[in-house]
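> just coords:
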């Protein structure tokens, strides 16, 4: 596809220009280059999950934790490749909501959008509460609301400020993780024997099983899923046909290297059994490495990482809300774009308000198991959409979306039963809402 001719700023049809009252929603402004897009992806993936995800994964997989990480990386690579090709073809806000709608039909796009908005709104509330619990446990709910208000204000002021804040957050988190890895591997407590697949017998671990490895992969995949944020922000990326296919694999590759280093470090110090029983695995690892001075640093890093996750989540949910509002699956008033800042300000305010209310009224940390199931369903639809691309449209190698789709299905069903049941219930509720709306619209005709 060739580049479109430049449109003067402020002219009708220019990015961010006001549209006619009864016409299409104005477009967002393309301000993100490759570096910015990579940083947004890193901010989404290297978040609070890296400080907590390895414990439940080790409980599930035992000494097969690294196998689970490798399997999650393969599925993530397939999903990232499919998403990148689709985002280059459809560089609009909404990610898989748009791809499913355009390639598979309105229902599948709607279902992907529903799974993302509902699941990730709960994830936003959980991340906000996590920030509060790390920063000031006695006032966790108040801090959670303050964090939501502050990040919505940053997002409201435009993508430039959001990208700069994300860059600062990523730098802090990477520095903390590097300190944990160096302190752990340089200590006398590190033992390479704990990395072997038969190490469970030596440390009384639960043992490695194929089902456990699959469940660990499903849990770890959730931590990788933030690369979709780059695709979701496709309408705000400069030269999307070149930038997005570069930024997504770069962000994913860096994240995989970081996760692998952290996994090797904590596993070599703690072993799979102790890691699986840890409530704060990275803090436990530095204690075992006789680096107690790092414990408060890890705590600060976890709070900053949760803040970064929350920032990226609000970005993704608000952009998908914008796309669904444009198609009237959500109130059309949410499709407004700020004439000065070029952001979906009403969608951001609405998402922020809902997240703040949920964070202050409920403890949702243990009630969002459906989010893992929902994100796998979301990517399954992305892979199915990529499978319909033609070579002229930039279709990936045929095996990529097939492996991605099969991997999403297997990992979703391998999740704990509560996550599968709650996730299926959320998808069924979304399908029911869609059916009721379609029936009501048909009767009005």
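Yep, that arrived. Quick caveat, the model's predicted, so the values are computed rather than measured.
> Going by C-alpha atoms from here, please, whenever you check contacts or count neighbours.
Will do.
> Need the residue closest to the centroid of this structure.
residue 226 (2.8 Å; CA atoms, centre = their mean).
> Look up how far residue 314 lies from that one.
The spacing between residue 226 and residue 314, counted by CA to CA, to the nearest Å, is 12 Å.
> try residue 182
Counting by CA to CA, the gap from residue 182 to residue 314 is 33 Å.
> Spell out the secondary structure type for the residue nearest to the centre of the chain.
Look at residue 226: counting by DSSP: H, G, I helix; E, B strand; the rest coil, its state is helix.
> what's the answer for the one 5 residues further on, then?
In three-state terms, and counting by three-state DSSP, residue 231 is helix.
> so it makes contact with residue 90?
No: between residue 231 and residue 90 there is no contact, the gap being 9.2 Å when judged by CA atoms under 8 Å.
> more crowded one of those two?
Per other CA atoms under 10 Å, whichever of residue 231 and residue 90 has more neighbours is residue 231, with 33 against 20.
> element containing the closest residue to residue 67 other than its chain neighbours, please.
Spatially, and ignoring its direct neighbours in sequence, residue 67 is nearest to residue 213 (6.8 Å; CA to CA, 6 or more residues apart in numbering). Element membership for residue 213 (DSSP states H and E) is helix 210-224.
> Below is an additional structure, to be compared with the one above:
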């Protein structure tokens, strides 16, 4: 008989719910903040970098969808790597996801403060983390409902900027197509920009990590991943064209809030606050869904003895992993107080790209069982590794150090690791 810590999560999420969670995780602060540093790296070829990041994201999404259909339990690539490649690869994937996405949580919280409460960013970030953690503790359906509202508001604001940018004016169009075509300053800069832009795409993993809470996961999860990523690809392409076409490469690279600055040009400075509000809401939505995904992977790793067993507790009428969510919230609060926004974005990209590298390697072992083709995980794996190497040097060095800490923890402090078949996630 299951003890209280081994209690299963409830399968209650529909296709629409799963798509909403994926959209809420991807349509976050990344689309508002990442254009500046990406354009600084790639210059006028930032749209080429976006295309490269999109190709890697599509391969990762297809690999993740195939694996999620085969292993519909909480934990995402942590489970896939463990089952297809061996326990150590699953553990390392889970470790990279937890630490990388915990950094993303801090980045989202800090973005909330930067956009909504300038001058008191860290205080506002702390409040955001506390409120989001409390909402997640109330149950996943309330989180889905909040995400649906946030995604709708943010998408309307972004599309409103796009429509205003191309609207005919007596003085001529504000969007200059000539600014969209430029030779890259360097191939390495384009690769680095693609790695930074990948930060804005990585939310589709949230659908897979919720596999134990989705109804008919073998059918729903692949569809949800493809639908959410496809919608976000279109939205990001539109936003990139508008920002670059209105501000130009130099203006975009110099801006700390390029979407808001583009809105100030096309709407007038008096209305730029609408985009700032949308950016704050987007960051809240991303934070909401990030905490969901990180806590579920933490739950899966604790079930298998790689983290303290208390983190595997599922409690309450909604079947919520409360201890894991509280633990994640506490770590994010610490990072919010001590971390730097640019640093956590680079580190998050490092961890998430390695996470997807394991996912693609695991998906390659399914090459005889799915129809997409073996080239998909091969291209995805190669893309992840190239973008990891191209990230800023500090991010790479810090990331390697954290991975080494995780490997040492696996060897030296297994928290009572279980034997084969004991307490497996979703069992």
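Sure thing, it's come through. All of these numbers come straight from a predicted model, not from anything done at the bench.
> Please report how far the residue nearest to residue 67 of the first structure lies from residue 164 of the first structure.
Taken as CA to CA, the span from residue 213 of the first structure to residue 164 of the first structure is 37 Å.
> Would you state the helices of the stretch 51-200 of the second structure in chain order?
Assignment of helices within the stretch 51-200 of the second structure using DSSP state H, counting those that start in this stretch yields the ranges 77-84, 87-116, 121-137, 140-166, 187-198.
> Same list, these, but as a markdown table with distance to residue 364 of the second structure please.
Putting the helices of the stretch 51-200 of the second structure into a markdown table (distance: least, CA to CA, whole Å) gives the following:
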| stretch | distance to residue 364 of the second structure |
| --- | --- |
| helix 77-84 | 9 |
| helix 87-116 | 14 |
| helix 121-137 | 34 |
| helix 140-166 | 32 |
| helix 187-198 | 22 |
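> Which one of those lies nearest to residue 262 of the second structure?
Comparing these by their distance to residue 262 of the second structure (CA to CA), the top pick is helix 140-166, with 7.7 Å.
> Summarise which helices and strands the closest one is packed against.
Judged by 3 or more CA pairs under 8 Å, 6 or more residues apart in numbering; DSSP states H and E, the packing partners of helix 140-166 of the second structure are helix 15-26, helix 121-137, helix 217-254, helix 258-267, helix 272-303.
> can we see that at 7 Å?
helix 15-26, helix 217-254, helix 258-267, helix 272-303 (3 or more CA pairs under 7 Å, 6 or more residues apart in numbering; DSSP states H and E).
> So which of those is nearest residue 53 of the second structure?
Residue 53 of the second structure lies closest to helix 217-254 among those, at 10.1 Å (CA to CA).
> what's that closest one aligned against in the first structure?
Aligned using TM-score structural alignment, helix 217-254 of the second structure spans residues 240-277 in the first structure.
> tell me which residues in the matching stretch are buried?
240-241, 243-252, 254-256, 258-259, 261-276 (16 or more other CA atoms under 10 Å).
> go on, stretch 433-441 of the first structure?
Those would be residue 434, for stretch 433-441 of the first structure by 16+ other CA under 10 Å.
> Among residue 213 and residue 164 of the first structure, which residue is more densely surrounded?
Neighbours per residue (other CA under 10 Å) separate residue 213 of the first structure from residue 164, with residue 213 holding more: 28 against 15.
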